[in-house]
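Asks: Below: sequence and its predicted model.
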Amino acid sequence: MERQWTHRGGGWLPLQRPRPGVVPLRPLGPGDILGGAVAALSRYGGRLCAALFLGQLAAALLVTAAAGAATVVSLSPRSGSRVFVWVLFPAAALFLVFTCALATALIAVLLRPAVLGRAVTAPGLLRAALARIPRVLGAQLLALAAAAGPAAAALAAGLPPTVLLPLAPVALWLGVLFSLAPTAAGYEGLDPVGALRRSARLVRGAWWRTFAWTAPAVALTVTAGYALPAWLGLPGVLAALVLLPVFPQLPAGLLYVDRRIRREHLAEALTSEAAP
């Protein structure tokens, strides 16, 4: 990218990129990504968490209704309790999968307004995110299958765990290579396969940089997931369900913006869009 210059203070200095939102419209450094994630939480965190909570509440009501309906149609109280448990656990797993997909879709929807400094509402975020969930969820599942599929197939074949050790670097490499796919699916509306290809193109040449930002965010999320319930009890569980799915997606989303700025000159398009 050609550097532009402006005359200020009696000399020629590099032209300062505008910053209408949470990050400057230029290639982002580590401080920009971390500061942008904190700024996004400070500016949009309430509406973001409200939208996530509303989506989770609707999903929780559906889970409870499904488990209750399965119990009602069971033949006896004893078998009804077993049916309730057998339905509730898979439904709870689907609830967690839905929460992760919803959080990623919400961040993808929020990226452009946050970068441009525009206002959003919780219902507006939720409506836009719900339309993107199928593509985001497909990208998440496909990326997980690509990274963990070989190891899962080896385990299913009955191979000993030691055989899986050589597959660990491959799984890690694929996991990072496709880490931006869910954000790309939500931001650009790509199908799951197209989102994986998009992530691979954006990460290529910046694998270590992507790993350096995604791995600490995931580690911090896992640590907080254990710590919050242990420290705060039920309020900690509720806080973990709302906050933890969102946090790792913010650095990933800003990293996606950075890669597009570096590879595709996205800053110019955003600058023209932000201009009055």
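Replies: Great, that's in hand. Values in this document were obtained by computation on a predicted structure and should not be read as measured data. Numbering: from 1, shown residues only.
Asks: Going by C-alpha atoms from here, please, whenever you check contacts or count neighbours.
Replies: Noted.
Asks: Just the helices from the stretch 101-250 of the chain, written as ranges.
Replies: 122-156, 167-177, 181-188, 192-203, 207-232, 234-243, 249-264 (DSSP state H, counting those that start in this stretch).
Asks: Flag every buried residue along the third one.
Replies: Neighbour counts over helix 181-188 (16 or more other CA atoms under 10 Å) mark 181, 182, 183, 184, 185, 186, 187 as buried.
Asks: Nearest to residue 100 among these?
Replies: Among these, residue 182 lies closest to residue 100 (CA to CA), at 10.3 Å.
Asks: so what's that closest one up against?
Replies: 104, 105, 135, 136, 137, 139, 140, 192, 195 (CA atoms under 8 Å, 6 or more residues apart in numbering).
Asks: okay, now the one to match up with it:
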Amino acid sequence: MTVLLLGNLLSSVEVFAQANPSTDSIIGAVAGLGVFATVAGVVSAVALLVLQGILVIPIARAVINQKTSFGQAWRLARGRILPLLGFGLLSFAAGLVGLLLLVGISALAISGLETYSAFVIVPLVIGALVLMVWISVKLVVAPAALMLEGVGPWSSIKRSWQLTRGNWWRTFGIVVLTSIIVSIIASVISTPLTFAVSLIFGFSSSASATPDALGSLPALAATQAITALFTAIGYAFQAGVTSLLYVDLRIRREGFDVVLMREHEQAGSGPTDVLPGGTTAFGHQPRRPV
């Protein structure tokens, strides 16, 4: 999606390179940039949520020594995609309400306190960021619970809240370390590619930046495609860590290792569609395809 939208992005940049751009062209360029950022953000958020949900299944099945093909993973996960998207909508709605409250309180502080409003806004913003991080860690294993336990979006939130109780700092440290590793993976690939693209622009002899940008569209598209590929690998690693974190938290709180050993013995060495925890009170068995 990012590669496909690059043409629209470059046409928007072209407007700012003009000597005397009209008001309508500036508005159109800003709208184009907004569309690019919005579409890319929504697609990335949905893709990451679905990725995390689907990858829970093969990683959790690997715990009981069961291999999972791509088709099998999709067959086991497809019935849970809509509840997973429902969880995403709930998270988005909660974040939007929080943002509106933050903006509204800040606006009231500015109108009422004027110069001294910073004494209210700054602590408020810091507190909102801390609260956002705390809630995000509390809900980090909700997609895994939703996919493996057959519960709904709200029940998965309560399950994640319960599993992370007493393990917040440990979970926070694992999530932060995983995010750092993912960032390093993405940076190692994107930095040299970005440098190569800057060299292409630097060696250009044209006085106008627009022809260079349009002529370099294939190089920019290739850069974005390669960066997206290795970023996806990093996010897959992050989703895998989250899946194992869910299993680990259940072992620590619910003795899940005993259930896993029993299911490993029952599954044997042959291929099955079993999901870890399917024989417990919180688990489910996926329906067989008709």
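Replies: Arrived safely, thanks for sending. Predicted model only: the values in this text are computed from it and were never measured.
Asks: After superposition, what's the TM-score here?
Replies: After superposition, the two chains reach a TM-score of 0.62 (TM-score structural alignment, normalised by the length of the first structure), with 202 aligned residues with a CA RMSD of 3.2 Å.
Asks: Dump the contacts of residue 182 of the first structure to a markdown table, plus distance to residue 11 of the first structure.
Replies: Below are the contacts of residue 182 of the first structure laid out as a markdown table (distance: CA to CA, whole Å):
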| residue | distance to residue 11 of the first structure |
| --- | --- |
| 104 | 45 |
| 105 | 46 |
| 135 | 50 |
| 136 | 49 |
| 137 | 52 |
| 139 | 50 |
| 140 | 50 |
| 192 | 50 |
| 195 | 45 |
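Asks: can I get the residues you listed in CSV with neighbour count and distance to residue 149 of the first structure?
Replies: Below are these laid out as CSV (neighbours: other CA atoms under 10 Å; distance: CA to CA, whole Å):
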residue, neighbour count, distance to residue 149 of the first structure
104, 31, 22
105, 32, 24
135, 24, 20
136, 32, 19
137, 22, 17
139, 29, 14
140, 26, 13
192, 24, 16
195, 30, 18
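Asks: is it true that residue 130 of the first structure touches residue 102?
Replies: Yes. Counting by CA atoms under 8 Å, residue 130 of the first structure touches residue 102, with 7.1 Å between them.
Asks: more neighbours, those two?
Replies: residue 102 (28 against 15; other CA atoms under 10 Å).
Asks: In contact with the more buried one, which residues?
Replies: 52, 55, 129, 130, 133.
Asks: Please repeat the previous calculation with a cut-off of 7 Å.
Replies: Applying CA atoms under 7 Å, 6 or more residues apart in numbering, we find residue 102 of the first structure in contact with 52, 129, 133.
Asks: Would you list the buried entries among the residues you listed?
Replies: Using 16+ other CA under 10 Å as the burial test, the contacts of residue 102 of the first structure include 52, 129, 133 as buried.
Asks: Let me know the closest of those to residue 45 of the first structure.
Replies: residue 52 (10.4 Å).
Asks: Quick check: nearest residue in space to residue 239 of the second structure, chain neighbours excluded?
Replies: residue 52 (4.8 Å; CA to CA, 6 or more residues apart in numbering).
Asks: ah, wrong one, I meant residue 33 of the second structure
Replies: residue 9 (6.2 Å).
Asks: To which residue of the first structure is residue 241 of the second structure aligned?
Replies: Alignment note: residue 241 of the second structure maps to residue 251 in the first structure; criterion TM-score structural alignment.
Asks: just residue 162 of the second structure next, same as before
Replies: Match for residue 162 of the second structure (TM-score structural alignment): residue 201.
Asks: Report the central residue of the second structure.
Replies: Centroid-nearest residue in the second structure: residue 48, 4.1 Å away (criterion: CA atoms, centre = their mean).
Asks: Pull up the gap between that one and residue 130 of the second structure, please.
Replies: 23 Å (CA to CA, to the nearest Å).
Asks: And for residue 50 of the second structure?
Replies: Distance, residue 50 of the second structure to residue 130 of the second structure, using CA to CA: 26 Å.
Asks: Near the residue nearest to residue 33 of the second structure, how many other residues are there?
Replies: Neighbours of residue 9 of the second structure under the rule other CA under 10 Å: 20.
Asks: ok, it - contacts?
Replies: Going by CA under 7 Å, 6+ apart, the list of residues near residue 9 of the second structure reads 32, 33, 36.
Asks: just to confirm, which helix or strand has it in it?
Replies: Secondary structure from DSSP states H and E places residue 9 of the second structure in helix 6-16.
Asks: cool, and residue 79 of the first structure?
Replies: Residue-wise, residue 79 of the first structure maps onto helix 77-116 under DSSP H and E.
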